[in-house]
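Participant: Quick one: sequence and predicted model below, then my questions.
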Amino acid sequence: MALTWIQLPSTRNRASIARRLRQAAARITTAAITAVDARYEWFGRLSPEHRASVTLVARAGVDGFINWFGEGGSDRPVQIFERAPRELSRHLSLKQTVDLTRTIIDTVDAEIDEQLPRADRPYLHAALNEYSRDVAFAAAEVYAAAAEVRGAWDLRQEATVVDAVMRGEVDDAIMSRVATLGWRSTSGAAVVLGTCPADGAETALEATHRTARSLGLDCLTAVHTDRLVVVVGGAPLGPDADLVAVLAPLAERFAEGPVVVGPRVEQLAAAGGSARAALSGLRAAPGWPQAPRPVHADDLLPERALSGDGHARRALARDVYGPLAEAGGGLLETLTCFLDEGLSIEASARALFVHANTVRYRLKRIHEVTGYSPTDPRDSYTLRLALTLGRLLGPGTA
């Protein structure tokens, strides 16, 4: 934009002013860096290499102003960060860069009164005011571009990590990538799976990260085909946590349909097990249309077993049938009879030739031993399948 802020001097006079300003450029740059060093502690903490980069930017700012003024307010974009944009965006925050540019501009403004003749000053002050706005836009463009590059890089890294979790191949190389993505949790992790919203994967990923942060959780997300994969970790996922209750707000970030929470694992490196269970649960979820949303993968063990998940079959045999067989006391016999008699305590008592209170006591013990209540329709379905699988596979199934 051509200068319109004041009646410009003639081309010859403008060139003379620019020449005098150029002669003072080194002193002005030194004064600017001195001012930055005096005002901001962060500058002193930079490495010599990075301080040199800042000095280059300061000199580029002064030289850029001189050239811009000499050309009468050139339409060319201000590019004072061209020499070290990578250094600035990597080692200085946007606020620090704003402070840096403001200090440079203020110093140049003050040095004009010190270094230049009185007749030159009005033109230079007015021009500097215009130039400073272009510098501000240039800084914003540098950080916007850097943020875009970092965002794309982060998305690729995040997708790579989530893919490794889904394949159960989280090694040291993957864990080093996780640290760069802001994962801080050292214990407690789980995987949540559901359908990705059709209106945009990027929006869903951003919204999921916001929700996870509001819950105090570390979060990694990615989209696999039509599935939204969410890996979470943090203190809220403690050993005694109700995962479904803690992670319920995340269900809103998925499209309609089942949302399955994999079991808690101790650390991210073992999250492949949680992912496998969640994926198995998502495939089997249509078998239980009334399932809550979200639903824990372990609550879908019957459907998972029937859909061909060997882990689920072995879990039912080992963790349900096995403890009942070990407990003795007629629990297996009572459970079998109770299920065969249509969940009737009285009919079971008659068939077993025991008092009804004995049946009630044994049913309570079954609940204590397995975590499933024989009198609950859903739990009785799980117990029935566990009995069958336990007989087929044996209680000691690994």
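Facilitator: Looks like it came in fine.
Participant: C-alpha only now, for contacts and for neighbours.
Facilitator: OK.
Participant: ok, the spatially most central residue of the chain - contacts?
Facilitator: Centroid-nearest residue in the chain: residue 219, 3.9 Å away (criterion: C-alpha atoms, centre = their mean). Taking C-alpha atoms under 8 Å, 6 or more residues apart in numbering, we find residue 219 in contact with 183, 209, 212-213, 230-233.
Participant: what's the helix or strand for it?
Facilitator: Secondary structure from DSSP states H and E places residue 219 in strand 218-224.
Participant: Centre of the chain to that strand, how far?
Facilitator: Distance of strand 218-224 from its chain centroid, counting by C-alpha atoms, centre = their mean, to the nearest Å, is 7 Å.
Participant: want to compare, so here's the second one:
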Amino acid sequence: MAPAAGDRADPLAEAAERAGRDARGVPAELLVGYLEGLDEVSSTRRRLRADQLRVRREAGARAAERGVSLHGVIDLHLSATWLAWPSLSGVREAPDGDAVRAAGEAVFRAADAAVMAVAQGYEEAQRWSVRQEESFRREFVDDLLDGRNLGQLAERAERFGLRLAGSNVVAVVRAAQPVVDGGEVARAVESSLHLRSGSRDVLVTTKNDLLVCVVPESMSGALDEFVRQVAAALGTDPTWLVGVGRPQSGPGGVVRSFEQSRHAVDIADRLGLPGRVHRAEDLLVYQVLLRDSAALADLVSVVLEPLRGVRGGAGPLLETLTAYFANGQVATACARELHVGVRTVTYRLQRVKELTGYSVEDPSQALSLHVAVLGAKLLGLPLSSHQTS
């Protein structure tokens, strides 16, 4: 629709520019095709065509991609509608009030459909952006915790608030139920931790059914807060454990600390260690034992195999040895833990000596017994399952 000679600039273009200003600077170019469509509808009284609605969906998607709020882009369209109303062909050329009302009904119906299309395009673009971001994040987390593509990790990490050049600590949580990405537990811990720490430098994610937290070594308090939030989220689960790796630097440091934290949880679980939080640095002796699992299995077999033949099974004797060493080789403390008499403890220890030839009173033999009992648990050897009559 060209303006008549001597007229001022195109009134629809002016309405679009004014709408952009009224909508606090939302780009007027997002209206391309909209007012022309309303002008056509005002004369024909027809609905917007499918191709015109498609253009509006695309405008909504562009708005989302450019960071324009949904409120802003809708405000732009509604402002343009009333600003352009007096200039629409069907309104200017209407012969009477009935014609104006008919044009109004058609225009406002078209505006409603257009705004709905804009919102649909906007929301679709946002959903796609969220899915894409989740995909990027999952790929980054997998590379980070698997130690892949280390050369590119530092640059990619900045997008998620991590600084891999420094030293980081990884903590993992194992619970009775697997912790899944986007699940209730992961969301609750992440949102609460970020709210309280006020920092983006902490990454909370999942891997292999574990809840994982990556924290800069300098933010030691964040780990304590992480454990508190885990306790709040898993309070009804009596089995959850936290493993904490040692501080490690560089892009490959995170995967090393992650593996250490996983091993700490495994060891604590196998040995039934007391407490919820287990640090890798406190469990180094067990990792040393596991490095030569074949030799450890031989030691278990040589020292504890004779217990298999005891009447009633090896369970009570192994349980007594475990409690005895856990209580600093003090028989009275061992008895209290097992809820038996001290004479029962001393009798069982004597039976161990008779059956195996190893005495808890001899320091070197006591060490062999202690390591053998630990080794059986670390390796998952079922020494207590065999019973004889």
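Facilitator: Here it is on my side, so go on. Note that the coordinates shown come from a computational prediction; the quantities given were computed from them, not determined experimentally.
Participant: Please tell me I have it right and residue 347 of structure 1 contacts residue 339.
Facilitator: No. With contacts defined as C-alpha atoms under 8 Å, residue 347 of structure 1 does not count as touching residue 339, sitting 10.5 Å away.
Participant: Report the secondary structure state of the closest residue to residue 197 of structure 1 other than its chain neighbours.
Facilitator: In this structure, residue 197 of structure 1 finds its nearest non-sequential neighbour in residue 255, 4.5 Å apart by C-alpha to C-alpha, 6 or more residues apart in numbering. Using DSSP: H, G, I helix; E, B strand; the rest coil, the structure places residue 255 of structure 1 in coil.
Participant: Strands of structure 2, residue ranges please.
Facilitator: Along structure 2, counting by DSSP state E, strands occupy 167-174, 203-207, 210-216, 241-244, 248-249, 277-279.
Participant: ok so, going back, what's the spacing between the residue nearest to the centre of structure 1 and residue 362 of structure 1?
Facilitator: Applying C-alpha to C-alpha, to the nearest Å, the value for residue 219 of structure 1 to residue 362 of structure 1 is 44 Å.
Participant: Next: residue 109 of structure 1.
Facilitator: Residue 109 of structure 1 sits 89 Å away from residue 362 of structure 1, taking C-alpha to C-alpha as the criterion.
Participant: got it, and residue 326 of structure 1?
Facilitator: Distance, residue 326 of structure 1 to residue 362 of structure 1, by C-alpha to C-alpha: 14 Å.
Participant: more neighbours, the two?
Facilitator: residue 362 (19 against 12; other C-alpha atoms under 10 Å).
Participant: Check the secondary structure at that one for me.
Facilitator: helix.
Participant: From residue 80 of structure 1, how far off is it?
Facilitator: 81 Å.
Participant: so residue 68 of structure 2 touches residue 26, yeah?
Facilitator: Yes. If you go by C-alpha under 8 Å, residue 68 of structure 2 and residue 26 touch, sitting 7.0 Å apart.
Participant: More neighbours: the two, which one.
Facilitator: residue 26 (20 against 17).
Participant: residue contacts, the nearest residue to the more buried one once chain neighbours are set aside?
Facilitator: Nearest residue to residue 26 of structure 2, sequence neighbours excluded (C-alpha to C-alpha, 6+ apart): residue 20, at 5.2 Å. If a contact means C-alpha under 8 Å, 6+ apart, then residue 20 of structure 2 has 26-28, 76 as its contacts.
Participant: got a winner among those for most neighbours?
Facilitator: Neighbour max across the contacts of residue 20 of structure 2 (other C-alpha under 10 Å) = residue 76, 27 neighbours.
Participant: who's in contact with that residue?
Facilitator: Contacts of residue 76 of structure 2 by C-alpha under 8 Å, 6+ apart are 19-20, 22-23, 26, 28, 31.
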